[in-house]
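A.B. asks: What would the 3D arrangement of this be:
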Amino acid sequence: MRPLSLGLEEARELFLRQLADFLDACQDLEDFELLEASRCRGWSRLEVIEHVRDGLAQMAAAAVAFTDAPPDHDAATYWSSHPDDRDENPIAHVMWLRRTASAYGRPTAALHRLREVAETLATVVSHVPNRVVLFQGKAMRTGDFIATWIAELAVHQLDLATTADTPVGLPLAKRTIEAIADADLPGELPLTDAVLTGLGRIPAPVGIKLPVAFPVAL
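C.D. replies: Below is the predicted model of the structure:
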């Protein structure tokens, strides 16, 4: 795995743009559109949005969980493990997410909750200092911590499969995927196709061979 780090100011500016990008991509989706399948296997668009909302709420809390310990993960090594990895069968998490998303009276209500959380988080990220934070048992500099969510938001924006398929954080998502794999994606692939292929969302085009380290998971 390759090292990957972002300075706080670079990460802050890019995150705020990517957050706005994600909100724009889903704000006009209607109820039945939200119930349609996303690119994330087993998830509807509504479930992608609920996953993002939950993650952003966790991020807002962790962004001020400062520690004096040295960092032990960066923007790539963070993805080497995740609490969900304890369960090798992803179905339990898929079903939990489905139950959570179904609590809304109608799917579009999730967009209102998403925007509320995003507004709070934008304020937090705008003022967070250059410190080390604890998140999911990992210590990261705030720039790297924020960078992980730039990549995740960009990927989940692609998962929504709307016309807004050019997230501003997509180049960082590609760098993150390549850092995790410690290998480069084929240069002839367009950026969006490279990210989707590197994550296994779509197969590699005929005639293009991926390094054996792909696909990876975010």
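
A.B. asks: use CA for all of it now, contacts and neighbours both
C.D. replies: OK.

A.B. asks: Quick check, central residue of the chain?
C.D. replies: With distances taken as C-alpha atoms, centre = their mean, the residue of the chain nearest its centroid is Glu152 (1.2 Å).

A.B. asks: tell me the contacts of it?
C.D. replies: Counting by C-alpha atoms under 8 Å, 6 or more residues apart in numbering, Glu152 touches 173, 218.

A.B. asks: Same question for Leu199.
C.D. replies: Leu199 touches 177, 214-218, counting by C-alpha under 8 Å, 6+ apart.

A.B. asks: So which elements touch the host helix or strand of Ile180?
C.D. replies: Following DSSP states H and E, one finds Ile180 within helix 170-181. Of the remaining helices and strands, those touching helix 170-181 by 3 or more C-alpha pairs under 8 Å, 6 or more residues apart in numbering; DSSP states H and E are helix 142-159, helix 191-198.

A.B. asks: measure the residue nearest to the centre of the chain to His93 for me?
C.D. replies: For Glu152, the distance to His93 equals 17 Å [C-alpha to C-alpha, to the nearest Å].

A.B. asks: Leu134 - that's part of a strand, no?
C.D. replies: Yes: assessed by DSSP: H, G, I helix; E, B strand; the rest coil, Leu134 belongs to a strand.

A.B. asks: Does it touch Ala65 like I think?
C.D. replies: Yes: counting by C-alpha atoms under 8 Å, Ala65 is a contact partner of Leu134 at 5.8 Å.

A.B. asks: So between these two, which is more surrounded?
C.D. replies: Leu134 (21 against 14; other C-alpha atoms under 10 Å).

A.B. asks: run this one through as well so I can compare:
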Amino acid sequence: MRPVRAAFSAECGRLSEILTELTDDDLVRPTDCPPWNVQDLIAHIRTGVGRLTDMLAAPAPPRAEVDAAGYFGTAKFTAEVDADRIAGGQREALRVGRAALATEFDRAWRATEAAIAAAPPDRVVRTRHGDAMRLGEFLRTRVVEVGVHGLDLAAALGRPPWLTPPAAVVIGDLLTGGRPTPAGLSWDRLTLIRKATGRAVLTAPERTVIDAAGFRWLAFGR
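C.D. replies: I've put the predicted structure just below:
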């Protein structure tokens, strides 16, 4: 739980810094998560990091049923779910507005951090998909949310990726199931994350190595 909390705080803190630097022109740039622009994507991330406050305020399920890898299952990322996610990001962007976007994101992740600090480490929460998960496992999915979409924002803004080392470790371990990257791939963590989440194209030799190793891909919507 401790390294995951540290990764969440580091990645959210870094994104908060980036958001204070953005201009109105930056916010209307297109992203590789169409039809979202930068403002829509930031609003979506803000919603994602803020979910835990309400989840921790709700009654705890009796037991966990899904881990972080199971959360990213293909059944949860249907066309219908993805369409709802797209519309939700756009609605939230309009609700918050450009001027308050950085402030609202900062407030949301810090409120989540405070709620986590006040909760027992073995607390079980229920996700919006209906899954019962341990708090630490769901928090791993929030690190993925902020870190991977941070890569999308960096690409849209024409900036170098700002993925923090603690977040890179948490995301990389989730993507590989805690195993080493398949032999024959000389990927650093950033390359692993970009390749495994579809942010960079796999070459034919890379795909051959991955298939031979039985590497399990997780399913990601927006």
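
A.B. asks: hmm, back to that, the residue nearest to the centre of structure 1 maps to what in structure 2?
C.D. replies: Per TM-score structural alignment, the equivalent position to Glu152 of structure 1 in structure 2 is Glu145.

A.B. asks: any idea how far Ala168 of structure 2 is from its match?
C.D. replies: For Glu145 of structure 2, the distance to Ala168 of structure 2 - C-alpha to C-alpha - is 12 Å.

A.B. asks: ok, which stretches of structure 2 are strands?
C.D. replies: Ranges of strands in structure 2, per DSSP state E, are 124-126, 132-134.

A.B. asks: can the contacts of Leu199 of structure 1 go into TSV with extra columns for neighbour count and distance to Leu23 of structure 1?
C.D. replies: Formatted as TSV, these follow (neighbours: other C-alpha atoms under 10 Å; distance: C-alpha to C-alpha, whole Å):
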residue	neighbour count	distance to Leu23 of structure 1
Ile177	28	23
Phe214	19	29
Pro215	20	27
Val216	14	26
Ala217	14	23
Leu218	17	20
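
A.B. asks: I'd like those residues laid out as TSV, including distance to Arg12 of structure 1.
C.D. replies: Compiled in TSV, the contacts of Leu199 of structure 1 are given as follows (distance: C-alpha to C-alpha, whole Å):
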residue	distance to Arg12 of structure 1
Ile177	20
Phe214	29
Pro215	28
Val216	25
Ala217	24
Leu218	20
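
A.B. asks: Tell me which two in these are the farthest apart.
C.D. replies: Within the contacts of Leu199 of structure 1, Phe214 and Leu218 form the most distant pair, 12.0 Å apart (C-alpha to C-alpha).

A.B. asks: how about the helices in structure 2?
C.D. replies: 2-19, 24-27, 38-57, 68-71, 79-96, 101-117, 135-157, 165-176, 189-196, 204-213 (DSSP state H).

A.B. asks: Compare the helices and strands packed on helix 170-181 of structure 1 and give me the one nearest Trp79 of structure 1.
C.D. replies: Here helix 142-159 is closest among those (C-alpha to C-alpha), at 8.3 Å.

A.B. asks: now the angle between helix 8-26 and the closest one, please.
C.D. replies: 20 degrees (axes from the mean of the first three to the mean of the last three C-alpha atoms, to 10 degrees).

A.B. asks: Could you look over the strands of structure 2 and pick the most buried one?
C.D. replies: strand 124-126 (a mean of 25; mean count of other C-alpha atoms under 10 Å).

A.B. asks: Read off where that one ends up in structure 1.
C.D. replies: Alignment of strand 124-126 of structure 2 against structure 1: residues 132-134, by TM-score structural alignment.

A.B. asks: residues in contact with the matching stretch?
C.D. replies: By C-alpha under 8 Å, 6+ apart, the surrounding residues in contact with stretch 132-134 of structure 1 are 62-71, 139-142, 145.

A.B. asks: And the residues you listed, which of them are buried?
C.D. replies: Buried subset of the contacts of stretch 132-134 of structure 1 (neighbour count, 16 or more other C-alpha atoms under 10 Å): 62-64, 66, 71, 139-142, 145.

A.B. asks: Pipe those into a markdown table and attach distance to Ser80 of structure 1 per row.
C.D. replies: As requested, those are arranged in a markdown table below (distance: C-alpha to C-alpha, whole Å):
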| residue | distance to Ser80 of structure 1 |
| --- | --- |
| Ala62 | 19 |
| Ala63 | 20 |
| Val64 | 23 |
| Phe66 | 22 |
| Pro71 | 15 |
| Ala139 | 13 |
| Met140 | 13 |
| Arg141 | 17 |
| Thr142 | 18 |
| Phe145 | 14 |
